[in-house]
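Asker: build me a structure from this.
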Amino acid sequence: MRDPDEFSPSGYWYPDGGSDQTISLLDQLRRYRAAETAMRARTRATMLMNENDLRALRFLLHEQRAGRSVRPIDLSRVLDISTASTTMLIDRLERGGHAHRAPHPSDRRAGIVVPTTHGDDEVRATLGAMHQRMLAYVDALSDHDRAIIVRFLGGMSAAVESDASTAPAP
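Answerer: Have a look, this model is predicted:
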């Protein structure tokens, strides 16, 4: 069965229609969201990981690049999952060769979770070419266009995250 968001655009989603350009812009935003959702599903399938596993690995790699250690409780908080779920998640990451447990560098009573070279390599192999295409496209835009798009996406995020009374004006 097809996702209702994949149907051809009609503008009926929006009250009082809106201009053709407005509807076209919002339809392209939905198209991007659908493409990103499909890409995430392909990535999870390729890497044999669920959504939280992939989010955890991204967080571990980010923190490692920033020179920060990650404790299991940090993963629990970032992913908003229980400590029991975090233990199972770390076990899966270890079994997949994406991360391993290690002693905390300064607290002998604590442990940390460290991404493996394999985990980093697999993310780069799976997503690297797509990320390069995305960067090349954005780099080809003018500074002015990038600023407009950043403002637009920030406003759209705020509109989706909040109720109508607190959404920012354009």
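Asker: contacts, neighbours, all on C-alpha from now
Answerer: OK.
Asker: double-check that A84 belongs to a strand.
Answerer: No. Per DSSP: H, G, I helix; E, B strand; the rest coil, A84 lies outside any strand segment and is helix.
Asker: and it, how close does it get to I90?
Answerer: When distance is defined by Cα to Cα, to the nearest Å, A84 is 10 Å away from I90.
Asker: okay, the two: which has more neighbours?
Answerer: Taking neighbours as other Cα atoms under 10 Å, A84 and I90 compare with I90 leading, 22 against 9.
Asker: so the more buried one sits against A99, correct?
Answerer: Yes. Contact criterion Cα atoms under 8 Å: I90 and A99 qualify, at 7.5 Å.
Asker: which residues do those two both contact?
Answerer: Each of V113 lies in contact with both I90 and A99 under the rule Cα atoms under 8 Å, 6 or more residues apart in numbering.
Asker: most centrally placed residue in this protein?
Answerer: R55 (7.0 Å; Cα atoms, centre = their mean).
Asker: quick check: nearest residue in space to it, chain neighbours excluded?
Answerer: Closest residue to R55 apart from its sequence neighbours, by Cα to Cα, 6 or more residues apart in numbering: L79 at 7.7 Å.
Asker: check contacts around that neighbour.
Answerer: Counting by Cα under 8 Å, 6+ apart, L79 has contacts N52, R55, A56.
Asker: I'd like the structure of this one too, to check against the first:
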Amino acid sequence: MADDEQMTSLRERISDHLRRFGSEASRVTDIFAKTHAMHPTDLQALVLILNAERQGEPATPGVLRTMLNLTSGAVTGTVDRLVRAGHVRREPDAHDRRQIRLHHDASGPEIGQEFFGPLGERIDAAMAGYDADELALIERFLSSAAEAMAAHRRSLEEPGR
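Answerer: Next up is the predicted model:
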């Protein structure tokens, strides 16, 4: 077992890598947004819509408002721009016609694959160096780290903070 000093050093290096990853990811998404003449908020909304749909529950404007910390008017403008660009479509909810669900259109995944496909290939190549047990451990860590980040974001958004 590693001593305390080694553990501290290892945790610091992991934290450094996470910060670098976050910074690089932010820069790549900024390039994507500029390449496709999108506002960064539009891109964040598109990613939320794609992820929600992939998880089986299409997003609503209310979800975008909460997740992106936007006003109703700003969400409407964001969704309008995404619809005009052909990335998203609005559909009434099958069970509650008053509710609108947001779905990606064909161009959303296509432009994403075109731009991010090479990144996926690089990530796949990086993961190829790990066995199934190591990948399971990495997945568990990243899941925990993502939840820690989400919990921190939620604490920062609390009223009266």
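Asker: TM-score for the pair, please.
Answerer: Superposed pair, TM-score by TM-score structural alignment, normalised by the length of the second structure: 0.70. Supporting alignment: 145 aligned residues with a Cα RMSD of 3.2 Å.
Asker: what lines up with L75 of the first structure in the second structure?
Answerer: Using TM-score structural alignment, the partner of L75 of the first structure in the second structure is L64.
Asker: just the element for that match, please.
Answerer: Per DSSP states H and E, L64 of the second structure falls inside helix 61-68.
Asker: repeat that for R90 of the second structure.
Answerer: Per DSSP H and E: strand 88-92 holds R90 of the second structure.
Asker: what stretch of the first structure does that strand fall on?
Answerer: By TM-score structural alignment, strand 88-92 of the second structure lines up with residues 99-103 in the first structure.
Asker: buried ones in that stretch?
Answerer: Residues A99, H100, R101 are the ones in stretch 99-103 of the first structure that count as buried (16 or more other Cα atoms under 10 Å).
Asker: residues contacting the last one?
Answerer: Meaning R101 of the first structure. E94, G111, I112, V113, V114.
Asker: 6 Å instead, please
Answerer: I112, V113 (Cα atoms under 6 Å, 6 or more residues apart in numbering).
Asker: report the angle between whatever helix or strand E139 of the second structure lives in and helix 61-68.
Answerer: E139 of the second structure is located in helix 132-157, with elements delineated by DSSP H and E. Calculated by axes from the mean of the first three to the mean of the last three Cα atoms, to 10 degrees, helix 132-157 of the second structure forms an angle of 90 degrees with helix 61-68.
Asker: surely V113 of the first structure forms part of a strand?
Answerer: Yes. The assignment for V113 of the first structure by three-state DSSP puts it in a strand.
Asker: distance of it from T46 of the first structure?
Answerer: 23 Å.
Asker: of the two, who's got more company?
Answerer: V113 (23 against 11).
Asker: how about that one: what's its closest non-neighbour residue?
Answerer: Using Cα to Cα, 6+ apart, the closest residue to V113 of the first structure is R101 (4.7 Å).
Asker: repeat that for G62 of the second structure.
Answerer: Nearest to G62 of the second structure is S72, by Cα to Cα, 6+ apart, at 7.8 Å.
Asker: burial of that neighbour, as a residue count?
Answerer: With other Cα under 10 Å as criterion, S72 of the second structure counts 14.
Asker: got the buried residues for the helix holding L64 of the second structure?
Answerer: In helix 61-68 of the second structure, the ones that count as buried by 16+ other Cα under 10 Å are P61, G62, V63, L64, R65, L68.
Asker: same check on stretch 104-121 of the first structure?
Answerer: G111, I112, V113, V114, P115, T116, G119, D120.
Asker: run through the residues that contact the counterpart of the third one in the second structure.
Answerer: Okay, so that is V113 of the first structure. For V113 of the first structure, the aligned residue in the second structure is L102 (criterion: TM-score structural alignment). Shown in contact with L102 of the second structure (Cα under 6 Å, 6+ apart): P58, A59, T60, R89, R90.
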